[in-house]
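Novice: Sequence unavailable; structure follows:
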């Protein structure tokens, strides 16, 4: 097993070291929501700070009921007894891979921790690209052949994992793609793990969001958390919606040996957040608007520089390609070493080594202080704020002359080829 420090966390620590050395670095590598905690949530955390006892492994009844209501308001009636909460959606995903066992199908590219967690668990990942122009979902046209071929060689493929909307591409899979994948999962007897932590940050509030739980509820697990929509990354809280008691019981048995119980004060605040009071609904809406404005502003700069990039649809990511470079590592190294712009190479997300795509996170552009970030959140045109304008000019300078989009394509699109399945 060759597991190293997570690429996102390693990049963030490297940026801290560079800044301590007096270097100017534009942090486009770390996917933190970049906004202050809402005062109502700070108050809820404070009032529960004396709760220092162990609680239920699955989380408090209040939190599970609140999370069930959250999903119910999104058209997914949920039994609170089938909700499991934990210290972040990341350990919940790890626990699910342990509970399910068997190999897992992942989109290529996909979030850095999916394949790493599979390796730690001792299962293998089958990486399949998404349909052209989409992200976060393995192409349904490739799923059945890849699973059948793997099983013919004795591999035990049990699950497929999707991200809606996606990290790293910022794209949202079409409802028809999600439906087709859910139908195939039933035919292939696969459990679907649907990571929907960015669901509430789809930039267009009128966009149609489809969860695989709508089409295959009996085999879909949904994970979510508050680290993105409400910028609570450091509080470590997440919840999973399970399709049945058997998987829930296996997950709880593992959780009891890994994290014991979610932290009690954070559960109290999370229960309030999942209930979606009006002030937090407004905060999420304001955040969604800001993330969309900034992601589009950064995408426009890459397009002007000749990059191929699909317009971001959710979260705070984009995934541009500048194919005048021989690899994503070369491109990322050039940006940080020569221009002080930190991004992550596509290889960190399972992409092919000779493809020069990078993951760009835009959510730390909002400012260095809480005051600046709140000003960005409420500004009519945050791009014009002096500190954001300065960061975008830094990016423009770095991108100038990096190269054009290859293969005769003009900026604004990603390559449409469908590479063969990659296996780890």
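Specialist: Cool, got the structure. Fair warning: this is a prediction, and the values are worked out from it, not measured in the lab.
Novice: rest of the way, CA atoms for contacts and neighbours
Specialist: Fine.
Novice: List the contacts of stretch 383-399.
Specialist: Here stretch 383-399 makes contact (Cα atoms under 8 Å, 6 or more residues apart in numbering) with 26, 293-294, 297-298, 301-302, 305, 335, 339-341, 365-367, 376, 382.
Novice: what about versus this one:
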């Protein structure tokens, strides 16, 4: 019997759903005059000194592999950065430079999970968390943060989801897609549950620099949490370096040395050129980050106020660069709203349900775009609402 191409693909992969974010991005790419509030990517260009450092590294012939874990000087700089900004101390031997934050999370999942292990995934969340658990042989267990709590997860919700198979908790604060930020006291309450049940935490802190009203607290900085936290961060969002694909992961030495095995076989090392760019970003990029954060804060205030004024209730996000307004008052589902808005007014947003069950009735709108385009997008969305 002749085999079909489908039979060569694993059942696990066949059953994975494509990214709901990319579907709308691809639809928008084929249309003229579209304003995209869809993909979470800074509209800023990587600062010139960072680009210049990368160019210089090429000109000077630094084009070979780096050590698997990354350039020693970059790992040293990362430890200084994490200590100064987030008050957590690591040695360079507890750092791996990765191909973006996503590869750090994937490596962590594949390192810690045995078949059937459960990972609690706080939703709404970035679309890849659950699939990465599945691809590593684990079982994602979604727990829904609710809009009535401004999408802040409660410790009691986590405790109720824990079973004898639970291995870890996957969190991201500031959150994608809601922008929700947990303060220190809220994280401490969550940490008590984690310690009580002897769980690991994979903490995606890629948006840590992009906070507006409260100081960011790293989960790893809390008492008793450094030894059970895999801290993930990177350069994409804060330093406007999405295309450089550069991230890092910090973890206790006994966990990190096992992660390095997976990283060695799967990726070898991150791009040498990108690593030299990252080194410059950490050493001299603070002023550029501050300017971008100031701009994002203004845009956040504008877009949230605009949504509330037009009747789409929207909580004030504490970080990242996303607004997550409710569209329940329109009577449309998230998918219907996003599709009609794109076709009728040429504005691309992401339906909230792609981020988890509790995202239904919402849309994610990135304000990492110019104020000029944001103003025009808000006019179009208001016109669309009125037409309903």
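Specialist: Great, that's in hand. Remember, it's a predicted structure, so these values are computed and weren't measured experimentally.
Novice: Select only the buried ones of the contacts of stretch 383-399 of structure 1 in PyMOL?
Specialist: In PyMOL, this line selects whichever of these come out buried by 16 or more other Cα atoms under 10 Å:
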select buried, resi 26+293+294+298+301+302+305+335+339+340+341+365+366+367+376+382
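Novice: mind listing which of the contacts of stretch 383-399 of structure 1 are in helices?
Specialist: 293, 294, 297, 298, 301, 302, 335, 339, 376 (DSSP state H).
Novice: Is it possible to get a markdown table of the residues you listed that adds distance to residue 112 of structure 1?
Specialist: Formatted as a markdown table, these follow (distance: Cα to Cα, whole Å):
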| residue | distance to residue 112 of structure 1 |
| --- | --- |
| 293 | 25 |
| 294 | 23 |
| 297 | 25 |
| 298 | 22 |
| 301 | 25 |
| 302 | 23 |
| 335 | 20 |
| 339 | 24 |
| 376 | 29 |
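Novice: For structure 2, which segments are assigned as strands?
Specialist: 35-36, 95-98, 118-123, 139-144, 166-172, 200-204, 229-234, 247-250, 322-323, 347-348, 350-351, 363-366 (DSSP state E).
Novice: quick one: residue 96 of structure 2 from residue 221 of structure 2, how far?
Specialist: 19 Å (Cα to Cα, to the nearest Å).
Novice: who has more neighbours, those two?
Specialist: residue 96 (30 against 17; other Cα atoms under 10 Å).
Novice: Within its local environment, how many residues does the nearest residue to the more buried one once chain neighbours are set aside see?
Specialist: Spatial nearest neighbour of residue 96 of structure 2, excluding adjacent residues (Cα to Cα, 6 or more residues apart in numbering): residue 69 at 4.5 Å. Using other Cα under 10 Å, residue 69 of structure 2 has 27 other residues around it.
Novice: Hmm, residue 269 and residue 69 of structure 2 touching each other?
Specialist: Yes. With contact defined as Cα atoms under 8 Å, residue 69 of structure 2 reaches residue 269; the gap is 6.6 Å.
Novice: any shared contact partners between those two?
Specialist: In contact with both residue 69 of structure 2 and residue 269: 97, 98, using Cα under 8 Å, 6+ apart.
Novice: For residue 230 of structure 2, what is the corresponding residue in structure 1?
Specialist: Counting by TM-score structural alignment, residue 230 of structure 2 lines up with residue 221 in structure 1.
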